[in-house]
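> For reference, the sequence and a predicted model appear below.
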Amino acid sequence: MAVSTSAPEKGVAVVTVAFPPVNALPVQGWYDLASAVRAAGADPQVRCVVLAAAGRGFNAGVDIKEMQRSAGHDALIGANRGCYEAFAAVYECEVPVVAAVQGFCLGGGIGLVGNADAIVASEDAAFGLPELDRGALGAATHLARLVPQHLMRTLYYTSRTVSAQELHRHGSVWQVVPREELADAALELAREIATKDGYLIRLAKAAINGIDPVDVRRSYRFEQGFTFEANLSGVADRHREAFVTGSAAGAGKEEER
């Protein structure tokens, strides 16, 4: 289980997440991901970062089993802070970030791709926030960057997923390709971005972030406050425990650990 960085060609860094079986990240994994993305963006030789994942899915969110194994609220606080740092690292990366998404992209995965600059997805990719089914709240901030407002609300309230093809129609996914072509397609886009002047591409990233209508860090932090309220009420723990024991509605889906 690890986060690794490679440099397949000049100007491009690939940060790969590998936490089998479904890339549900433990607390430390989110911090490691944040550090890797920030380091890649700070490298003066890098002009574009590709965020990728090994395995059958891009990201299944936080490791709920780790949370349920931990006494008190330490794991919950750690996961919230870790996600906050990882999402911010993608958004604030000094150079553009291209997310290469295969299979499921759920929960925290939406936070990552919603803050990326571009998304390339495989034909089997599905995006969603099952937060209400897991006793959590959050990342509506990032889902709202992928789909129109009313669709975001419907997806959030129902915990349904949306396909890569539909996101492509909405313009938030740049390209949809067969899974076996995903890595090459993401690298092709990153290569095109990396041909730009390194100084100018950094200025462009800062300028585009500066004109965003929503402060994504503050917006997501606001959402997290309601997650803490759900935990203090006890309802969140009941849903997480049901998920871990397999008694929750929808348990047994491929994103479950």
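All right, it came through fine.
> Going by C-alpha atoms from here, please, whenever you check contacts or count neighbours.
Will do.
> all strands for this structure, in order.
Counting by DSSP state E, one finds strands in the chain at the ranges 2-9, 12-18, 48-53, 97-101, 104-106, 118-122, 126-128, 161-163, 175-177.
> Mean neighbour count and distance to A207 for these - can I get that in a markdown table?
As requested, these are exported to a markdown table (neighbours: other CA atoms under 10 Å; distance: least, CA to CA, whole Å):
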| stretch | mean neighbour count | distance to A207 |
| --- | --- | --- |
| strand 2-9 | 15 | 26 |
| strand 12-18 | 24 | 21 |
| strand 48-53 | 28 | 16 |
| strand 97-101 | 28 | 15 |
| strand 104-106 | 26 | 28 |
| strand 118-122 | 25 | 16 |
| strand 126-128 | 25 | 28 |
| strand 161-163 | 17 | 30 |
| strand 175-177 | 21 | 24 |
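> ok, and here's another one to check against it:
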Amino acid sequence: MEFETLTVECDANVATVTLNRPPVNAVSAQMQIDLIDAFSQLSEDRQVHAVVLAGAGDRAFCGGIDLKELESGVSGGGDSLRSTTNPGWRWREAQHVIRHSAVPVIAAVERPAIGAGFGLIGVSDLIVASTTASFGLTEINVGLLGGASKALRLVGPHKARMMMYTGELQSAAEFYRLGVIERLVEPGGALAAATEIARRIAGKSPLAMRLAKESILRIETDELEEQYRTEWDYTNRLRGFNDSAEGLAAFLEKREPNWTLS
């Protein structure tokens, strides 16, 4: 498989999907399309028994949605990569396809997973992280919302509120303490540890594993996806206000925002 923003490799029934969009693997409209296509194809491939999701480079697992595209009305948009009356539908679909992958997905996180990056680890089945990783819902810092549904599921209501209200990063050690991370490893070890778990999973009955994944999704999916729809409703409401545009502009111009409550 060849994609503009991803690399996909398969070995011994384990596929490794690597976000590869320097410098911080920001989620562009093209990456959303690539994620949908890659995970759709992997789900249909009976030779794939588990997937590892990683991030290339030394700056971030994923630095969030591409804010330059978002400001220009591209990222998260509709047909022909343009915003429509339903912004964000493609990003919802990308997360849905990963979450509903027919086989388990293990996220290997070496560095920050923020914003949309947090969304990606939130739809993975398991998370392995190095001590250099961190996690955050930083959207509030740029006049946006997002990630609450994943945070509620992963860290509980109070920590989710702290993350959403402050935009502050949480360390991998803190996430390990909370039980979010399956394995905490030394720097540089996340991919190897995630691959080791993926190989253990791949050694089980492929049919049993696909049914196990489907069954657990049927138990927990409906509530999460309803929460996510509500979350996007409020995100879209906020984007209709001046403060949302000001937050994006201030970030891109590297200045403090001037909030006007309008």
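Okay, I see it. Remember, it's a predicted structure, so these values are computed and weren't measured experimentally.
> I201 of the first structure is nearest to which of the strands of the first structure?
Comparing these against I201 of the first structure with CA to CA, the closest turns out to be strand 48-53 (8.8 Å).
> What helices and strands are in contact with the closest one?
Judged by 3 or more CA pairs under 8 Å, 6 or more residues apart in numbering; DSSP states H and E, the packing partners of strand 48-53 of the first structure are strand 12-18, helix 27-42, strand 97-101, helix 182-194.
> Give me the contacts around the last one.
Counting by CA atoms under 8 Å, 6 or more residues apart in numbering, the neighbours of helix 182-194 of the first structure from elsewhere in the structure are 11-12, 46-50, 96, 98-102, 120-122, 177.
> please redo it, this time with the cut-off set to 10 Å
For helix 182-194 of the first structure, the external contacting residues (CA atoms under 10 Å, 6 or more residues apart in numbering) are 8-14, 45-53, 95-102, 118-123, 174-179, 201.
> Spatially nearest residue to E186 of the second structure (excluding sequence neighbours)?
Using CA to CA, 6 or more residues apart in numbering and skipping the chain neighbours, the partner closest in space to E186 of the second structure is S130 (5.3 Å).
> My read is that the one you found contacts E174, right?
No: under the criterion of CA atoms under 10 Å, S130 of the second structure is not in contact with E174, lying 11.9 Å apart.
> What residue in the second structure is paired with S247 of the first structure?
Applying TM-score structural alignment, one finds that S247 of the first structure aligns to R255 in the second structure.
> Just give the number of residues close to its match.
Counted by other CA atoms under 10 Å, the residues lying close to R255 of the second structure total 10.
> can you pull the buried residues of the longest helix belonging to the second structure?
Ordering each helix of the second structure by length in residues (DSSP state H) puts helix 206-238 first. Across helix 206-238 of the second structure, burial judged by 16 or more other CA atoms under 10 Å covers P206, M209, R210, K213, E214, Y228, E231, W232, T235, N236, L238.
> cool, stretch 168-181 of the second structure as well?
For stretch 168-181 of the second structure, the neighbour count (16+ other CA under 10 Å) marks E168, L169, Q170, S171, A172, A173, F175, Y176, V180, I181 as buried.
> Also stretch 135-155 of the first structure?
So stretch 135-155 of the first structure, judged by 16+ other CA under 10 Å, has buried residues 135-147, 152, 155.
> how about it, which residues of the second structure does it hit?
The aligned range for stretch 135-155 of the first structure in the second structure is 143-163, by TM-score structural alignment.
> How far off centre is that stretch?
Taking the mean of its C-alpha atoms, stretch 143-163 of the second structure sits 13 Å from the chain's own mean (CA atoms, centre = their mean, to the nearest Å).
> Endpoints of it, how far apart?
15 Å (CA to CA, to the nearest Å).
> same check, this time on stretch 10-21 of the second structure
20 Å.
> chain center to that stretch, what's the gap?
16 Å.
> Likewise for stretch 80-94 of the first structure?
That offset, for stretch 80-94 of the first structure, works out to 10 Å (CA atoms, centre = their mean).
> Same question for stretch 46-60 of the second structure.
Worked out by CA atoms, centre = their mean, stretch 46-60 of the second structure lies 12 Å from the chain centre.
> Find the residues that touch each one of S130 and E174 of the second structure.
With CA under 10 Å, 6+ apart, S130 of the second structure and E174 have common neighbours I181.
> on that earlier part again, any chance of the strands of the first structure in JSON lines with distance to N59 of the first structure as columns?
Listed next are the strands of the first structure as JSON lines, based on distance: least, CA to CA, whole Å:
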{"stretch": "strand 2-9", "distance to N59 of the first structure": "13"}
{"stretch": "strand 12-18", "distance to N59 of the first structure": "9"}
{"stretch": "strand 48-53", "distance to N59 of the first structure": "8"}
{"stretch": "strand 97-101", "distance to N59 of the first structure": "9"}
{"stretch": "strand 104-106", "distance to N59 of the first structure": "5"}
{"stretch": "strand 118-122", "distance to N59 of the first structure": "13"}
{"stretch": "strand 126-128", "distance to N59 of the first structure": "10"}
{"stretch": "strand 161-163", "distance to N59 of the first structure": "13"}
{"stretch": "strand 175-177", "distance to N59 of the first structure": "18"}
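> Can you say which of these is nearest to K65 of the first structure?
Nearest of the strands of the first structure (CA to CA): strand 104-106, 15.9 Å.
> Just list what the closest one packs against, helices and strands only.
Applying 3 or more CA pairs under 10 Å, 6 or more residues apart in numbering; DSSP states H and E, one finds that strand 104-106 of the first structure contacts helix 108-114, strand 126-128, strand 161-163.
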